[in-house]
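Trainee: Fold the following, please.
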Amino acid sequence: MNMSTAPELLEAALPDRWIDGESSVFRENFDRKSFEVSHHLASHPLFQLPQLMDLAERTLKTRPLDLYYDMGDVAPGQKWKDTNRNFSPLDALRQLEDSDAWFIFRSAQKDPAYTELYRQAMAEIKEMIGGDLNSRIMREDIIIFVTSPKRTTTYHIDRECNFILQIHGEKELYLFDREDRQIPPEEEIERFWTIDNNAPNYRPELQNRALTYRLAPGNGVHVPVNCPHWLQNGDNISVTLSVNVQFIDSIRADIYRANHYLRRLGINPNPPGQSAVRDRAKAMAYSTASAVRRAARSALKRGG
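Mentor: Below is the predicted model:
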């Protein structure tokens, strides 16, 4: 797609409203429980494969770190660090039917063609959630996933809560209860927030505890922060839009980080939520220690 044609395509394609749902459902369940939504983005021209190829080319030139890709026969329990990235992403996109590849277009709204799409989708979601949501947000963006037929997206948890909106193809989302402390254990959440994005481990013997959502063009699912999940693509190329919100939730994150270091000292710490006094003390202690470390590093860089 030539960038000069993007406004005309957008003007012809924009519906009055993109995301449907009951405001009460959004307000009651947002970042608490998963729930289904519907949308009108499946026919949007910016999600067609030729336009996504153009987006990939532009992203590789201007923001290469915002295009993640890997290839191979991946199992749910496999870690992202163990996947194959030794290939040309553009060649894999051109041969998506057979390349067994997975692409993540991070922060797609930074591309001018996708900025208005991001603004409208985020505005509609915020309207339905209501309240002073903006004061809680640290970061928001949209991510586009493009997946080869039958490809698996590995088991993981996210720092963001998101709305997964299916655009093309069908896939199954397996979503676990974040409050079930076998899925995942406290230790894995602590490591995730502190040192290791790959900390959560898939346990196939607990797969029957997952909720199964069938994603098809026009529907989607809200996934709260830290809800473990993995996805299995159907026998089709899949395009999925994720609308993401990351909260200013440093206190809860710092409690997990403090617990990680306490555990390394041989202490079995209480998880967040059991004692407000202990939670505040741990978060403050970790925050203070982090500030001291940052100041020390800054002084060393200055030669002080």
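Trainee: CA only for contacts and neighbour counts going forward, please
Mentor: Fine.
Trainee: which residues does residue 153 contact?
Mentor: 74, 75, 76, 102, 230, 231, 232, 233 (C-alpha atoms under 8 Å, 6 or more residues apart in numbering).
Trainee: repeat that for 7 Å
Mentor: Contact analysis of residue 153 by C-alpha atoms under 7 Å, 6 or more residues apart in numbering lists 76, 230, 231, 232.
Trainee: ranges for the strands of the stretch 151-300 of the chain?
Mentor: Along the stretch 151-300 of the chain, counting by DSSP state E, counting those that start in this stretch, strands occupy 152-156, 161-168, 171-175, 211-215, 219-223, 229-233, 238-247.
Trainee: CSV please, covering the ones you listed and showing distance to residue 125.
Mentor: Output for the strands of the stretch 151-300 of the chain, formatted as CSV (distance: least, C-alpha to C-alpha, whole Å):
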stretch, distance to residue 125
strand 152-156, 24
strand 161-168, 9
strand 171-175, 21
strand 211-215, 19
strand 219-223, 11
strand 229-233, 22
strand 238-247, 9
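Trainee: Here is the second sequence; please produce its structure so I can put it next to the first one:
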Amino acid sequence: MSANSNIATAPDVTVLPRVALEDMQLDIDPKSYQALYNKTPFGFTHNLHRLDIFQFDSISELLDRYTGASNDYYVAGSAATAGSAFFEAPHIKLTPKEAIHQLNERSTRILLKRLENHDDRFRRLLDLIIQQIRSIPGGLGDQPILRIQSSLFITSAASTTPLHFDPEVGFFTQIEGDKTYHVYSPDDVREEDLEDFYVRGKVSIGQLDLGERDPGKEQVYNLRAGDGFHQPQNAPHWVETCGSRSISYSCVFETKADRALGRTRAFNYYERKLGMRPTPPGQNSQLDNVKAEAIIPDRLARKVVNRIRHT
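Mentor: Presented below is the predicted three-dimensional model:
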């Protein structure tokens, strides 16, 4: 019996020719990108699944680099339902290297965060992706990026990640196996929910009630290796894997403008607490800027809001 005999395997597929890292490609339609970037999800294709760094032997070696880096990985079981609370899924007290051996035995979701801090090839991949995205007119353009990171998701068959949203812009790619991605446009989230999230000032996931989502705004992506899609900031989504192991890669980032928008919503939280009706972001850019630049710790919130009320 070989040492890897109990590692979950994917269905037999035709071996595709490898692609050099410098030849990676996201095949994004410029018109979709210009019209929909950070507003509405849209799909694209890619060749990342053909890179050496995403072959399973290479990923297995990468797992060794996460030993002792508990802040950079998350191992959990499947959520009971798409509407479950995000952190209600059972936490699995294993390292990614240990958990990879039980994908066939128990529903397991492995998240490797900040790949670029553990392997320079992933840092180079991030650079190439951003260069390509910036080269398409519109969208990101030359906006300063304040935070960027990549993640790898290794998941058992028939597993569910419950509904949530992320406070960053994302480009998601399927590397191996099939995955069904249910995603909504950001405008399906109430401003009150966004205000409650951004006032905390933390980088985390946002919880939402699946029952409050508008079915008419749901988009479903049936992803196979070579498929991907763009996920706008704050776009609610939940995910389910299909009949085999799934591996996915994402690149997410937060621009200076994205972060300012979060601060505007944090300010609106305080206005709403004072009984006011805050102007939604985007309707008055000058007012948005004033709010984003304001200093609003709890003890000063009333003073700042009162000042804006009388200007």
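Trainee: between the strands of the stretch 151-300 of the first structure, which one is nearest to residue 13 of the first structure?
Mentor: Smallest distance to residue 13 of the first structure across those (C-alpha to C-alpha): 14.2 Å, for strand 161-168.
Trainee: how about the closest one, aligned to which bit of the second structure?
Mentor: Counting by TM-score structural alignment, strand 161-168 of the first structure falls onto residues 169-176 of the second structure.
Trainee: distance from that stretch to the first structure after superposition?
Mentor: Here the mean offset of stretch 169-176 of the second structure against the first structure after fitting is 0.7 Å, by mean C-alpha distance after the TM-score superposition for the first structure.
Trainee: That stretch: how far from the chain's middle?
Mentor: 9 Å (C-alpha atoms, centre = their mean, to the nearest Å).
Trainee: what do you get for stretch 172-182 of the first structure?
Mentor: Counting by C-alpha atoms, centre = their mean, stretch 172-182 of the first structure is centred 15 Å from the centre of its parent chain.
Trainee: Can you point out the buried residues in that stretch?
Mentor: 172, 173, 174, 175, 176, 177, 178 (16 or more other C-alpha atoms under 10 Å).
Trainee: In the second structure, what sits opposite residue 203 of the first structure in the alignment?
Mentor: Per TM-score structural alignment, residue 203 of the first structure is aligned with residue 211.
Trainee: which non-adjacent residue is nearest that match?
Mentor: Nearest residue to residue 211 of the second structure, sequence neighbours excluded (C-alpha to C-alpha, 6 or more residues apart in numbering): residue 83, at 7.7 Å.
Trainee: Return the distance of the one you found relative to residue 242 of the second structure.
Mentor: 18 Å (C-alpha to C-alpha, to the nearest Å).
Trainee: do residue 122 of the second structure as well
Mentor: 27 Å.
Trainee: Likewise for residue 166 of the second structure?
Mentor: 23 Å.
Trainee: cool, residue 49 of the second structure as well?
Mentor: 18 Å.
Trainee: Compare neighbour counts for these two and give me the winner.
Mentor: Using other C-alpha atoms under 10 Å, the more surrounded residue of residue 49 of the second structure and residue 242 is residue 49, with 23 against 18.
Trainee: okay but that one is in contact with residue 227, surely?
Mentor: No - using C-alpha atoms under 7 Å, residue 49 of the second structure makes no contact with residue 227, being 9.3 Å away.
Trainee: what's the matching residue for residue 55 of the first structure over in the second structure?
Mentor: Residue correspondence to the second structure (TM-score structural alignment): residue 55 of the first structure is matched to residue 62.
Trainee: contacting residues for the residue nearest to residue 211 of the second structure?
Mentor: Each residue near residue 83 of the second structure by C-alpha under 7 Å, 6+ apart is listed here: 162, 163, 209, 210.
Trainee: Tell me the buried residues within these.
Mentor: Neighbour counting with 16+ other C-alpha under 10 Å marks 162, 163, 210 as buried within the contacts of residue 83 of the second structure.
Trainee: Just name the closest of those residues to residue 69 of the second structure, please.
Mentor: The closest of these, once distances to residue 69 of the second structure are taken by C-alpha to C-alpha, is residue 162, at 24.9 Å.
Trainee: dump the residue contacts of the closest one.
Mentor: Residues in contact with residue 162 of the second structure, defined by C-alpha under 7 Å, 6+ apart, are 79, 81, 82, 83, 84, 85, 86, 238, 239.
Trainee: quick one: stretch 260-279 of the second structure to chain centroid distance?
Mentor: 25 Å.
Trainee: outside of it, which residues touch it?
Mentor: 194, 195, 196, 198, 199, 288, 291, 292, 296, 301, 305.
Trainee: Kindly recompute the last result at 10 Å.
Mentor: Stretch 260-279 of the second structure is touched from outside by 167, 191-201, 255, 257-259, 280-282, 287-298, 301-302, 304-306, 308-309, with contacts defined as C-alpha atoms under 10 Å, 6 or more residues apart in numbering.
Trainee: The match of residue 55 of the first structure in helix, strand or coil?
Mentor: Following DSSP: H, G, I helix; E, B strand; the rest coil, residue 62 of the second structure is assigned to helix.
Trainee: give the contact list for residue 93 of the second structure.
Mentor: Neighbours of residue 93 of the second structure in contact, by C-alpha under 10 Å, 6+ apart: 74, 75, 76, 99.
Trainee: Would you mind stating the distance between the second one and residue 221 of the second structure?
Mentor: Residue 75 of the second structure sits at a distance of 24 Å from residue 221 of the second structure (criterion: C-alpha to C-alpha).
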